[in-house]
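> My questions concern the predicted model and sequence given below.
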Amino acid sequence: MTALATPTGRYLGRWASGSPEWHAARRHRIGGSDVAAIVGLSKWQSKYSLWCEKAGLIEPDPQTDDQTRGHILEPSVANWFAYEHPEYEVVEAGTYVHVDPDRDWQLCNPDRLLLQGGRVACGLELKTDADGREWGTSGTAEIPFYYLTQVRWYMDVLGLPEWRVAVLIGRGLEFREYIILPDEADTEWMRRQAEEFQLSIAWDEMPPVDGHKATVKALHKRHPLIEPNTVYDISDEQAARWFPVLTEEKQAAAAAAAAKKDAMKVRAELLEAMGTTAHARYGRMKVARRQSKQGGTPHLVVESDLPTFPDPELQGAAAA
């Protein structure tokens, strides 16, 4: 593949996502998705789990089903964008680092680059999302923060003045696109956070654990064995911090289980009362419906917004 010139990017090569070469290029560098984890905005990776990977303490997770879906659909999203924007030539990119030798730890692996007149005009990131709740109006810059950090990092590495993001949302495959511009203050802050993270690895200063699920998973990976007949003694200070939280968790789980049992009984009562009707309403407001999938057995769907109970006397009568 011919390297495409960008203002501040240096081309390394192009490898399949997840390949040994791909991982080797990333091992001692910081990419766009890494930055989201470092600043605490990633849903999939924590600062702690990323640190353990970069330090060689654990291996990266295999590709998830969501990631597989994204890679399979990526060409289709790119083709849709190209159809909507004939003014651009949409081309595959590769892996880049910053051209400054002191910043070649900044890595960029964009989905596509957009050419005009044979020159790189901006970048293109391609996404899929099951429900689109975190995506704003098409044509704005309202994208999830973990993708925003990724895109702004890419712009910083390549020196490009603009980035486009195209996404397919939901079962109906709604196409939306967004325009992201640089923010120098945000970019400088991310760069400082990434530099401090790199130094923490060099100085073997592991970040503290947090409640991210990726952190818990990393700890499981770090300690896969159980040494028989060994005991860890919890200190008074640790007990004072840990036990109230663990007790609260157990109480909340018990309350949730009780609430679920009560709710199942109420659902059964509502289904019995509805019989073969399609909808249930309170006053003029629909509160539930019976529906089936492809002619299967009907099930109850309770609307997300329920009316508050209006009459204290009726509340008392119901409780009696």
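That came through fine. Given the structure is predicted, the values throughout are model-derived calculations rather than measurements.
> make it CA atoms for all contacts and neighbour counts henceforth
OK.
> Residue 109 contacts residue 123, doesn't it?
No: here residue 109 does not reach residue 123: they are 10.5 Å apart, not a contact under Cα atoms under 8 Å.
> how about the strands in the stretch 1-150 of the chain?
Using DSSP state E, counting those that start in this stretch, the strands found in the stretch 1-150 of the chain span residues 9-13, 89-92, 95-98, 107-108, 112-116, 119-129.
> Secondary structure class of residue 216, three-state.
helix (DSSP: H, G, I helix; E, B strand; the rest coil).
> How many residues are close by it?
Residue 216 has 16 neighbours, counted by other Cα atoms under 10 Å.
> Check the gap between it and residue 48 for me.
Counting by Cα to Cα, to the nearest Å, the separation of residue 216 from residue 48 is 9 Å.
> so can I have a markdown table of the strands of the stretch 1-150 of the chain showing distance to residue 273 and mean neighbour count?
What follows is those, written out as a markdown table (distance: least, Cα to Cα, whole Å; neighbours: other Cα atoms under 10 Å):
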| stretch | distance to residue 273 | mean neighbour count |
| --- | --- | --- |
| strand 9-13 | 65 | 20 |
| strand 89-92 | 58 | 18 |
| strand 95-98 | 61 | 24 |
| strand 107-108 | 59 | 29 |
| strand 112-116 | 56 | 19 |
| strand 119-129 | 38 | 21 |
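> Please enumerate the helices of the stretch 51-200 of the chain.
65-84, 145-158, 184-202 (DSSP state H, counting those that start in this stretch).
> export those to a markdown table and tack on mean neighbour count and distance to residue 10?
Compiled in a markdown table, the helices of the stretch 51-200 of the chain are given as follows (neighbours: other Cα atoms under 10 Å; distance: least, Cα to Cα, whole Å):
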| stretch | mean neighbour count | distance to residue 10 |
| --- | --- | --- |
| helix 65-84 | 15 | 24 |
| helix 145-158 | 23 | 8 |
| helix 184-202 | 15 | 18 |
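> try this one next to it:
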Amino acid sequence: MTIEIIRPADRQAWLAARGQDVTASVAAAVLGAHPYTTPYALWAEKTGRLSPDTEETEAMERGNLMEPVVVAMIRKRFPEWTVTYENDRAYYRDGIRRIGATPDAFIDRADRVGTGNCQIKTASEDAFKEFWLDPDTGDVVPPTWIAVQAITEAQLTGCAWACVALVVITWRGTFQLHIIDVPIHLRLWNRLVAKVEEFWAMVASGEEPEPDWQRDGAVVMDVYRDSMPERRDLTGNTELDMLVHQYDRARVEAASAKAVVEQLRPHIIRALGNAEIGETTNWQISARTAHRSGHFVPASQSRVLRVKPRKDIEHASF
């Protein structure tokens, strides 16, 4: 495996380098194990059907700003370790397999043989409890997609071992540092390499993966956002015919439900009068006046109606 190391001059050059590969941060998508990227979304981006989102999100900004802080924490907590942190966006890529990674830091420890790759992550206290903490054992376990990222970075950088340095930002505003070793499972790595090869073969063939209809709806709409003045014969697609029937029925039912909602709403508001909150036998009602500075609010939208079951009622009587 021949690895090329690219040291980009700026962020745009770094993004351009990453654009030609499946990168470590989304590599788990080809395994169907990424929470934010699907195989279809990855395909849409790499084939140019979907422009890559190059804008730095708030979470990305937090991660980038926190990297030097996390490195400083590691050095303070473990002064006997040697931490190498360049912060230069060095990009490591296997040009044949078209897999790439931007490692965060490297660590040398007396208790480990060779240099280790260190992936830096931050999380809120709620996210830590939901995604990182094993509820049965209390162990801190990285999510699968982050483990795949750490393993990919270790393989591309030639590291002997890998870890994740996680800083939890607590509700009190304090920082908790966790160093989590990530075993380098060669079987997982080989499976990833095979899946990436299949992915690029699909891209080259012009085929496309089946969308995950629970997650890819917005991506599909973006891919096919432009229409052309042409007609397509779909009479042989019986499955589509059934889907169109379901869509039409749901559309009619939704319109009917909306009409019922609009009819019932004034009945409830009239019973409530000018009071903001009211209660029935089973329901709590609130209808506060909506205030929108500088905008005219129609009477039909002037009060925001919300209903929810009363918490003090165990069994509703309808």
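Great, that's in hand. Owing to the predicted nature of the structure, the values given are computational and were not obtained by experimental measurement.
> Distance to residue 93 of structure 1 for the helices of the stretch 51-200 of structure 1 - can I get that in CSV?
Formatted as CSV, those follow (distance: least, Cα to Cα, whole Å):
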stretch, distance to residue 93 of structure 1
helix 65-84, 12
helix 145-158, 12
helix 184-202, 22
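> Of all the ones you listed, which one is nearest residue 243 of structure 1?
With Cα to Cα as the measure, helix 184-202 is the member of the helices of the stretch 51-200 of structure 1 nearest residue 243 of structure 1 (30.8 Å).
> and the most centrally placed residue in structure 1, what does it touch?
Residue closest to the average C-alpha location in structure 1 (Cα atoms, centre = their mean): residue 43, at 3.9 Å. For residue 43 of structure 1, the contact set (Cα atoms under 8 Å, 6 or more residues apart in numbering) comprises residue 146.
> Dump the strands of the stretch 1-150 of structure 1 into JSON lines; add distance to residue 80 of structure 1 as well.
JSON lines is the format used below for these (distance: least, Cα to Cα, whole Å):
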{"stretch": "strand 9-13", "distance to residue 80 of structure 1": "26"}
{"stretch": "strand 89-92", "distance to residue 80 of structure 1": "11"}
{"stretch": "strand 95-98", "distance to residue 80 of structure 1": "23"}
{"stretch": "strand 107-108", "distance to residue 80 of structure 1": "23"}
{"stretch": "strand 112-116", "distance to residue 80 of structure 1": "13"}
{"stretch": "strand 119-129", "distance to residue 80 of structure 1": "10"}
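> Distance of the residue nearest to the centre of structure 1 relative to residue 144 of structure 1?
Counting by Cα to Cα, the gap from residue 43 of structure 1 to residue 144 of structure 1 is 10 Å.
> Same check on residue 32 of structure 1?
Distance from residue 32 of structure 1 to residue 144 of structure 1, counting by Cα to Cα: 14 Å.
> Same question for residue 253 of structure 1.
Using Cα to Cα, we find residue 253 of structure 1 at a distance of 30 Å from residue 144 of structure 1.
> So for those two, which residue has more residues nearby?
residue 144 (15 against 12).
> number of nearby residues for the closest residue to the more buried one other than its chain neighbours?
Nearest non-adjacent residue to residue 144 of structure 1, counting by Cα to Cα, 6 or more residues apart in numbering: residue 134, 5.6 Å away. Neighbourhood size, residue 134 of structure 1 [other Cα under 10 Å]: 10.
> do you know how far the residue mapped onto residue 134 of structure 1 from structure 2 is from residue 151 of structure 2?
Under the alignment by TM-score structural alignment, residue 134 of structure 1 pairs with residue 131 in structure 2. Taking Cα to Cα as the measure, residue 131 of structure 2 and residue 151 of structure 2 are separated by 19 Å.
> Same question for residue 57 of structure 2.
From residue 57 of structure 2 across to residue 151 of structure 2, the span is 25 Å (Cα to Cα).
> any idea whether residue 268 of structure 2 is helix, strand or coil?
Applying three-state DSSP: residue 268 of structure 2 is helix.
> Tell me which residues touch it, please.
Counting by Cα under 8 Å, 6+ apart, residue 268 of structure 2 touches no other residue.
> and what of residue 225 of structure 1?
Shown in contact with residue 225 of structure 1 (Cα under 8 Å, 6+ apart): no residues.
> Just to be sure, it is in a strand?
No: assessed by three-state DSSP, residue 225 of structure 1 does not belong to a strand; its assignment is coil.
> residue in structure 2 matching it?
So residue 225 of structure 1 corresponds to residue 226, using TM-score structural alignment.
> count of neighbours near the closest residue to residue 121 of structure 2 other than its chain neighbours?
Excluding the flanking residues, the one nearest residue 121 of structure 2 by Cα to Cα, 6+ apart is residue 166, at 4.8 Å. Close neighbours of residue 166 of structure 2, defined as other Cα under 10 Å, add up to 23.
> And the helices of the stretch 51-200 of structure 1: which comes nearest residue 57 of structure 1?
Judged by Cα to Cα, the one of these that comes nearest to residue 57 of structure 1 is helix 184-202, at 11.3 Å.
> Would you check that the residue nearest to residue 144 of structure 1 makes contact with residue 141?
No: Residue 134 of structure 1 is beyond contact range of residue 141, at 11.7 Å (criterion: Cα under 8 Å).
> Residue 171 of structure 1 contacts residue 132, doesn't it?
No: taking Cα under 8 Å as the definition, residue 171 of structure 1 is not a contact partner of residue 132, at 10.6 Å.
> Between the two, point out the one with more neighbours.
Taking other Cα under 10 Å, residue 171 of structure 1 and residue 132 do not tie; residue 132 has more neighbours (16 against 9).
> number of nearby residues for the closest residue to the more buried one other than its chain neighbours?
Among residues not flanking residue 132 of structure 1 along the chain, residue 169 sits closest, at 5.6 Å (Cα to Cα, 6+ apart). Residue 169 of structure 1: 18 surrounding residues under other Cα under 10 Å.
> Distance check, residue 169 of structure 1 against residue 77 of structure 1.
Distance of residue 169 of structure 1 to residue 77 of structure 1, computed by Cα to Cα: 11 Å.
> again with residue 148 of structure 1
In this structure, residue 148 of structure 1 lies at 18 Å from residue 77 of structure 1, with Cα to Cα as the measure.
> got the contact list for the equivalent of residue 82 of structure 1 over in structure 2?
Applying TM-score structural alignment, one finds that residue 82 of structure 1 aligns to residue 75 in structure 2. Going by Cα under 8 Å, 6+ apart, residue 75 of structure 2 touches 81, 82, 83.
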